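1. only geometry, no sequence info:
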């Protein structure tokens, strides 16, 4: 689903365009809902395709209400794998308590990124609760900009956080290996 939605948010992250063409022809914003507040026909088609083919659909940067609609429709029609894309980011704004309920659905995966926490969009308590208690968490960095920490630094920071939060070896393996494997059906 779209990550360029047209909704305004002033990011604390400095970004560089990945290609000069984007200056002349920027990505057009898209939403998963129409003016009437319902999921668009295109969104419904994508969900049906995800039901019928071995795909994982990500919710993109949908807002909280749109994410709830996507989950409801995905469950209704039997989509086997739906991933909530950075649900704690300011554009979506879902908290650990709601994610704990959502994550109890076996076909719904919750992405928790280090970046959301590093940028201060998610407080330590919420970050800890997601990593400690929310089912079906897929832990990632989302650190794709060249100005951000590299993979080895992220792995080191993550290990320190996991130690500080008292995460078991089993929980670490769930978030970083087993849940992603299950989501990808490998």
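-> Thanks, I have it. Note that the coordinates shown come from a computational prediction; the quantities given were computed from them, not determined experimentally.
2. drop to CA atoms for contacts and neighbour counts, all remaining ones
-> Will do.
3. list the contacts for the closest residue to residue 134 other than its chain neighbours?
-> Once its chain neighbours are removed from consideration, residue 134 has its nearest residue in residue 100; the separation is 4.5 Å (Cα to Cα, 6 or more residues apart in numbering). With contact taken as Cα atoms under 8 Å, 6 or more residues apart in numbering, residue 100 is in contact with 130, 133, 134, 135.
4. Closest to residue 25 out of these?
-> When the contacts of residue 100 are compared for distance to residue 25, the smallest value, 37.7 Å, is given by residue 130; criterion: Cα to Cα.
5. where's that closest one, which helix or strand?
-> When secondary structure is defined using DSSP states H and E, the element that contains residue 130 is helix 124-133.
6. what comes up buried for that helix?
-> Buried residues in helix 124-133, defined by neighbour count with 16 or more other Cα atoms under 10 Å: 126, 127, 128, 129, 130, 131, 132, 133.
7. Residue 88 versus the second one, what's the distance?
-> To tie it back to what came earlier, the one meant is residue 127. Using Cα to Cα, to the nearest Å, one obtains 9 Å as the distance from residue 127 to residue 88.
8. hold the first one in mind and look at this next one:
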């Protein structure tokens, strides 16, 4: 049977599996990039589907204030809202002050540079097939300064180490952003030495250049592997993988260290909750158990937020 062929008959099963889902990668607006829904709409849709939590990700600003105000504005909604800071140029790049502010305002994650990462900029300039899936801003912005966690000698910068110390002290999640795998290996090794307990590599097979062995090595180090749902589902302009790829990636990193985040809210793609419906159908077709599906769509992510579901 082809993947998804029997999906329509699985609607009740899929709906049940979405109860308690946790999405660590929601690209709702407002944003300088075009989005198909705003934070309140993302909250409402997640609430209707029974999600336990969603986390807003914007490349340009920390979203904790939006999350907290929306929870206050809609106290009857049970879905919890979180956010964090991406260490791109608008937040001052890789700097301890942005990390400290993020923690003090209740942020749950620090992403290393994404669109401002030297790796991202170089791939985009070279018109890499991967990078071309990345959206442009509504209006042309000031050209980003390329950022890396390594100094001219290939060692982690002192500022990066100070950021890691704050992340460890705050017991929040460190995400690799769009740094290249050759940067993320020393980053996570040093993070572990400095006491960071929650670590995650974003879409390891998109921009980052992870091999299956790299993913296995990261998982063995205790790093979670977040695969973007948007890259596997139909009717998304960012689709670049299929079910067979997903199965291989999960096997490389193990179910226990796999997180599926929507990476949705983008134009020309379904909204986040619909992305979850599609990926759950795919996982069922791939013969994953309900327990394993819940790990990858809920409890693994919840553990990184430090919440119960």
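-> That came through, no problem. Not measured: the values here are computed from a predicted model.
9. equivalent range in structure 2 for whichever helix or strand comes after the helix holding residue 130 of structure 1?
-> Moving toward the C-terminus from helix 124-133 of structure 1, the next helix or strand (DSSP H and E) is strand 137-140. The aligned range for strand 137-140 of structure 1 in structure 2 is 258-261, by TM-score structural alignment.
10. go on, stretch 177-185 of structure 1?
-> Using TM-score structural alignment, the partner range for stretch 177-185 of structure 1 is residues 298-306.
11. Pull out the buried positions in the matching stretch.
-> In stretch 298-306 of structure 2, counting by 16+ other Cα under 10 Å, buried: 298, 299, 300, 301, 302, 304, 305.
12. Trace residue 195 of structure 2 over to structure 1, please.
-> Using TM-score structural alignment, the partner of residue 195 of structure 2 in structure 1 is residue 78.
13. neighbours of the residue lying closest to its match once chain neighbours are set aside, just the number please.
-> Across the structure, with Cα to Cα, 6+ apart as the measure, the residue nearest residue 78 of structure 1 apart from its sequence neighbours is residue 51 (6.2 Å). Residue neighbour count, defined by other Cα atoms under 10 Å, stands at 20 for residue 51 of structure 1.
14. And residue 51 of structure 1, what's its match in structure 2?
-> For residue 51 of structure 1, the equivalent position in structure 2 is taken to be residue 168, counting by TM-score structural alignment.
15. in which helix or strand would I find that match?
-> Taking DSSP H and E as the criterion, residue 168 of structure 2 maps to helix 158-170.
16. Aligned to residue 64 of structure 1, what sits in structure 2?
-> In structure 2, residue 64 of structure 1 lands on residue 181 (TM-score structural alignment).
17. how about the biggest strand by length in structure 2, aligned to which bit of structure 1?
-> Scanning structure 2 for the strand with the most residues, using DSSP state E, yields strand 80-86. Against structure 1, there is no aligned range for strand 80-86 of structure 2 (TM-score structural alignment).
18. How about stretch 43-61 of structure 2?
-> Using TM-score structural alignment, stretch 43-61 of structure 2 corresponds to no residues of structure 1.
19. Same check on stretch 208-219 of structure 2?
-> Equivalent residues of stretch 208-219 of structure 2 are located at 92-103 in structure 1, counting by TM-score structural alignment.
20. tell me which residues in the matching stretch are buried?
-> Along stretch 92-103 of structure 1, the positions that meet the burial threshold by neighbour count (16+ other Cα under 10 Å) are 92, 94, 95, 96, 99, 100, 102, 103.
21. which residues touch the first one?
-> It stands for residue 92 of structure 1. For residue 92 of structure 1, the contact set (Cα under 8 Å, 6+ apart) comprises 61, 62, 63, 64, 67, 86.
22. For the first one, which non-adjacent residue is spatially closest?
-> Across the structure, with Cα to Cα, 6+ apart as the measure, the residue nearest residue 61 of structure 1 apart from its sequence neighbours is residue 3 (4.7 Å).
23. Wait, residue 74 of structure 1 touches residue 47, no?
-> Yes - counting by Cα atoms under 8 Å, residue 74 of structure 1 sits close enough to residue 47 to count as a contact (6.4 Å).
24. okay, these two: which has more neighbours?
-> residue 47 (25 against 22).
25. looking at it, residue 98 of structure 2 is touching residue 85, isn't it?
-> Yes - at 7.4 Å, residue 98 of structure 2 and residue 85 qualify as touching, with contact defined as Cα under 8 Å.
26. Looking at structure 1, which strand is longest?
-> From DSSP E, the single longest strand across structure 1 is strand 108-113.
27. For that one, name the packing helices and strands.
-> The helices and strands touching strand 108-113 of structure 1, judged by 3 or more Cα pairs under 8 Å, 6 or more residues apart in numbering; DSSP states H and E, are strand 82-84, strand 137-140.
28. if you set the cut-off to 10 Å instead, what comes out?
-> Secondary-structure packing of strand 108-113 of structure 1 (3 or more Cα pairs under 10 Å, 6 or more residues apart in numbering; DSSP states H and E): strand 57-58, helix 64-77, strand 82-84, helix 96-102, helix 124-133, strand 137-140, helix 179-184.
29. could you give the angle of it to helix 124-133?
-> 130 degrees (axes from the mean of the first three to the mean of the last three Cα atoms, to 10 degrees).
30. Touching strand 108-113 of structure 1 from outside, list them.
-> Outside of strand 108-113 of structure 1, the residues within contact range by Cα atoms under 10 Å, 6 or more residues apart in numbering are 56-58, 71, 74-75, 79-89, 99-100, 102-103, 122, 127, 130-131, 134-143, 175, 179-180, 182-183.
31. Good, wrapping up.
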